[in-house]
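[1] predicted structure and sequence below. I'll ask about it afterward.
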Amino acid sequence: MKTLEYAKKFGIDGYLVVLLATVGLSFVLPARETFADFVKQAAYFAVALLFLYMARN
């Protein structure tokens, strides 16, 4: 059985893998100082765009 099929058997899809990889990366390489401010603003902007997109549909 292929690895992806085995993972799907337990409800693990590509989105979950990317989400866990992002969390792991942020744990290993946290944003600090000026870059942290940029990441914070980018996250607010991304969430705002997501809500606007959801409101449109």
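    Noted; the coordinates are in hand.
[2] going forward, measure contacts and count neighbours with C-alpha atoms only.
    Will do.
[3] where is the longest helix in this protein?
    For the chain, the helix with the greatest residue count under DSSP state H is helix 33-56.
[4] and the comparison structure, right after this:
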Amino acid sequence: MPRDIAEQAKEAQETDPEFLSRVVLYGMTRRSIYRHLRDQNHAQDSQPLRERP
């Protein structure tokens, strides 16, 4: 992690830990949705064309 971002995260943790927690949760949720959609797309791409909806 870049040093300036680490410093900002440390400051946020000290001043508003709930905010930092929400930011982390938001990022993890986005990553989970992205992975789900990516996996769904890969599964769809592996189906023969005539079987696709």
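    Done, it's in. Computed from a prediction, not measured in an experiment: that's the story for all the values here.
[5] TM-score them against each other, please.
    Once superposed, chain against chain, the TM-score is 0.48 (TM-score structural alignment, normalised by the length of the second structure); 36 aligned residues with a Cα RMSD of 2.0 Å.
[6] follow-up on the earlier one: which strands and helices sit next to the longest helix of the first structure?
    Applying 3 or more Cα pairs under 8 Å, 6 or more residues apart in numbering; DSSP states H and E, we find helix 33-56 of the first structure packed against no helix or strand.
[7] now do that helix: distance to the chain's middle.
    12 Å (Cα atoms, centre = their mean, to the nearest Å).
[8] could you do stretch 18-38 of the second structure as well?
    4 Å.
[9] for it, buried residues please.
    Of the residues in stretch 18-38 of the second structure, residue 20 count as buried by neighbour count, 16 or more other Cα atoms under 10 Å.
[10] show me what it is in contact with.
    Stretch 18-38 of the second structure is contacted from outside by 9, 12, 13, using Cα atoms under 8 Å, 6 or more residues apart in numbering.
[11] OK, contacts around the second one?
    Just to be clear, that refers to residue 12 of the second structure. By Cα under 8 Å, 6+ apart, residue 12 of the second structure lies in contact with 19, 20.
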